[in-house]
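[1] I'd like to go over a predicted model; first the sequence, then the structure.
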Amino acid sequence: MSLDKRKQAFITLGHFLSQFTTSGIVKKEDVPFNDLFFDAFSMQIKRAEEYNSWFTQNNVLFAMESWAKTLSPKNIDQWLQDYSIPDHTDKTIAVIMAGNIPLVGFHDFLCVAICGNKVLAKLSSNDKYFIPLIAKYLEHVEPSFKGTFTFTEEKLQNYDAVIATGSNNTARYFDYYFGKHPHIIRKSRNSVAVLDGNETHEQLEALSDDIFRYYGLGCRNVSKIFVPKNYDFDKLFKAVYKHRDIVKYTKYANNYDYNKAVYLMSLFDIKENGFLMLKEDQSYASPIASLFYEYYHDLDSLKTKLKEESDKIQCITSELNIKDSVKFGQTQVPKLWNYADNVDTVKFLITL
């Protein structure tokens, strides 16, 4: 199967996913194999929260809508234009996926498949229904994909390389078991925002989306902010107010109450507004319903710090001039070439 055929299959997938948006689910007439798959996807979206209570319909639809926009001919061509990708390879790539947010493992699946490899996937129990459905759809769109996708819950065997995503603890396990194979092994990372106090209300509202989307469970969610001394936190609290209804979701509220109790019993000084707690902390990973903050004295010193600690950071968002940062509101809509942990997955695959 040629690269062009694989590209076209994923473009068709993007068109199919465009039916599922946060504005609603609307069936289109010009989508291939819609009679076979539209109802199955619709049902799975509606039932997702039964299997994983963090996968609310809005968050699942946001993920699908984002991928529908990403899988455009322009984006795919721009992404792959500088690579020499073969039409065929006999490599099988084991992919161990996380499940913290909907479709979080899809980018690895896409990279492996579009490079002409076979996918041997081990799905997270938290997100094990959507990608196999996508694989079935791709097999109908492009029959040459049949036999390319394997999903297993058993021990991984007969593979040429590994892409594994997990926590810092599971990364040690991955290193032990997969270290002899070519591999990409990802550990825990978090995303940060850098503010200077001159941000507009609209910019801070966009930042609030980066904080609260997926209840803060993604590695691209902002879990920490850097602010100058004497920063006016009231501006931030006013901007995040649009997400106030998040505390009506029971699991989020339970985490909020639990973490607040821990902070208060530990006599930590926190700022809170009823659905978000701000705590001064040098760590990057804040608990659900919490946002860490740290003061900086000058921007150049902070840039140096962020560079030195880049192995802990997935994404930086800021309206300031910071290298490789994205604008507020953009952390959860990465480009195809924004690789996790800044490791070029396609380059890894085509140089095996």
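    Cool, got the structure.

[2] make it CA atoms for all contacts and neighbour counts henceforth
    OK.

[3] using the three-state scheme, assign the closest residue to Leu17 other than its chain neighbours.
    Among residues not flanking Leu17 along the chain, Ala68 sits closest, at 5.2 Å (Cα to Cα, 6 or more residues apart in numbering). Here Ala68 is recorded as helix under DSSP: H, G, I helix; E, B strand; the rest coil.

[4] close enough to count as contact, Ala68 and Gly14?
    Yes. Using Cα atoms under 8 Å, Ala68 is in contact with Gly14, at 4.2 Å.

[5] second one coming, line it up with the first:
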Amino acid sequence: MTEQKSIVQAFVKLGSFITEFVEKQDHPEIDGLTDFSEVLQKAQHQNGWFTVENIIIALKNWGKLLTKTHLEQWLKKYPFNSNLAPKTIGIVMAGNIPLVGFHDFLCVLLSGNQVLVKLSSNDTVLLPFLTNYLIEQEPLLADRIQFTEEKFENFGAVIATGSNNTSRYFEYYFGKYPSIIRKNRNSVAVLTGHESEAELEALGEDIFRYYGLGCRNVSKIYVPKNYDFDKLFNSVYGFKDIIHQHKYANNYDYNKAVYLMSNMKILDNGFLILKEGESLSSPIASLFYEYYEDVPSLIEKLQEYEAEIQCVVSKGFMKSEIAFGQTQNPSLDDYADGIDTMDFLLSLK
């Protein structure tokens, strides 16, 4: 068995382990899954946004992707060269949603390289736990994976994810190295007014999952003139319990107060604030909207914002659109910022 196949097999076993845990989370003691359950509790305690429910959703998605079929189908299009010596790739991970840097981690190891990980202070327990399981399945990975809290040393390339502000720091320190440096991105939805209740309900998943903290969360909608917002509010009513999460509720109360004191016109249903605005990025518990006159003009506008948009959710609007409710279910070849991470890693000299 080649080295890459051994690593693929380890990730497949990890996927099976994750799926088993998700299916038996209510009875983790049955198959010795208690440790994993405790890790989720630690992650939630460390980061109030990382509810067990949201961590389980993230794990469930990875469990579906880490199968032999999916991994081999993804990898077969790349020209791997087993004669190249492994390089050390530094990954600076974000901490906005659970396991947000796992795809980069996966790419580095399956490309035959070594990974040097700097975890976000908001997400320090999930990946190390999964890493320990991986190493148990394939001991050669012990020398391929390193976590650090210090400045990177002895590395050949960097993948860093952060904000527009941190990207300047990344570019300053890592500019002379081959790198992928990710900045702020947001996702939008284009509505026509003819969406079904089921489609709008699915859009609620794109808006509210992970409390809207991910770049794949819809933070703005484009609607035609005279759009009926009541239809949208009624369709997403099933997400009303999100207001019981105290961090989300604090943001909702604060942003609503700011808008009202500033005499801004808002629409409000008790757990989501709608406000007209041109910005692609809306605060937590808020969703911006903007009217459009015609489809061609809107497509042209979105193309101008291409470097700031992660996903466009719509139905029959454009070729690269994502279906309602699917933003948080990317495939293995659905790369952040549209940059092929695996191709980048394999092109390193």
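    Everything's here; your move. Not measured: the values here are computed from a predicted model.

[6] show me what contacts the residue nearest to Leu17 of the first structure?
    Leu13, Gly14, His15, Phe16, Leu17, Ser18 (Cα atoms under 8 Å, 6 or more residues apart in numbering).

[7] quick one, strands of the stretch 151-300 of the second structure?
    157-161, 179-182, 186-190, 218-224, 266-268, 273-276, 286-292 (DSSP state E, counting those that start in this stretch).

[8] next, format those strands as a markdown table and append distance to Lys24 of the second structure and mean neighbour count.
    Shown next, in a markdown table, are these (distance: least, Cα to Cα, whole Å; neighbours: other Cα atoms under 10 Å):
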| stretch | distance to Lys24 of the second structure | mean neighbour count |
| --- | --- | --- |
| strand 157-161 | 33 | 23 |
| strand 179-182 | 36 | 20 |
| strand 186-190 | 33 | 24 |
| strand 218-224 | 31 | 23 |
| strand 266-268 | 38 | 15 |
| strand 273-276 | 37 | 20 |
| strand 286-292 | 35 | 20 |
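
[9] closest one to Phe129 of the second structure among these?
    strand 157-161 (21.3 Å; Cα to Cα).

[10] which part of the first structure lines up with that closest one?
    Using TM-score structural alignment, strand 157-161 of the second structure corresponds to residues 161-165 of the first structure.

[11] equivalent analysis for stretch 59-70 of the second structure, please.
    Going by TM-score structural alignment: stretch 59-70 of the second structure matches residues 64-75.

[12] can you give me the end-to-end distance of that stretch?
    16 Å (Cα to Cα, to the nearest Å).

[13] which parts of it are buried?
    Met64, Glu65, Ser66, Trp67, Ala68, Thr70, Leu71, Ser72 (16 or more other Cα atoms under 10 Å).

[14] hmm, the fourth one is touching His15, no?
    No. Judged on Cα under 8 Å, Trp67 of the first structure makes no contact with His15 at a distance of 9.7 Å.

[15] show me what Gly274 of the first structure lines up with in the second structure.
    Aligned partner of Gly274 of the first structure by TM-score structural alignment: Gly270.

[16] what's the local residue count around that match?
    By the measure other Cα atoms under 10 Å, the count of residues near Gly270 of the second structure is 13.

[17] could you pull out the helices for the stretch 101-250 of the second structure?
    Taking DSSP state H, counting those that start in this stretch as the test, the helices found in the stretch 101-250 of the second structure are 102-110, 126-137, 164-174, 197-208, 229-235, 246-261.

[18] nearest to Phe36 of the second structure, out of the ones you listed?
    Nearest of the helices of the stretch 101-250 of the second structure (Cα to Cα): helix 126-137, 7.8 Å.

[19] against the first structure, where does the closest one fall?
    Helix 126-137 of the second structure covers residues 130-141 of the first structure once aligned (TM-score structural alignment).

[20] let me see the contact set for Asp35 of the second structure.
    Contacts of Asp35 of the second structure (Cα under 8 Å, 6+ apart): none.

[21] how much space between it and Leu14 of the second structure?
    15 Å.

[22] kindly report the same for Gln137 of the second structure.
    Separation of Gln137 of the second structure from Leu14 of the second structure (Cα to Cα) stands at 8 Å.

[23] with neighbour numbers in mind, choose between these two.
    Under the neighbour definition other Cα under 10 Å, Gln137 of the second structure and Leu14 were set side by side, and Leu14 has more, 21 against 18.

[24] show me the contacts for Asn186 of the second structure.
    Taking Cα under 8 Å, 6+ apart, one finds Gly214, Cys215, Arg216, Asn217, Val218, Ser219, Leu280, Ser281, Glu308, Ile309, Gln310, Cys311 in contact with Asn186 of the second structure.

[25] for the residues you listed, which entry has the maximal number of neighbours?
    Going by other Cα under 10 Å, Val218 tops those with 31 neighbours.

[26] which position in the first structure pairs with that one?
    Mapped onto the first structure by TM-score structural alignment, Val218 of the second structure lines up with Val222.

[27] before we move on, what about Ala336 of the second structure?
    Aligning on TM-score structural alignment places Ala336 of the second structure opposite Ala340 in the first structure.

[28] how far away is that match from Thr21 of the first structure?
    Distance from Ala340 of the first structure to Thr21 of the first structure, counting by Cα to Cα: 24 Å.
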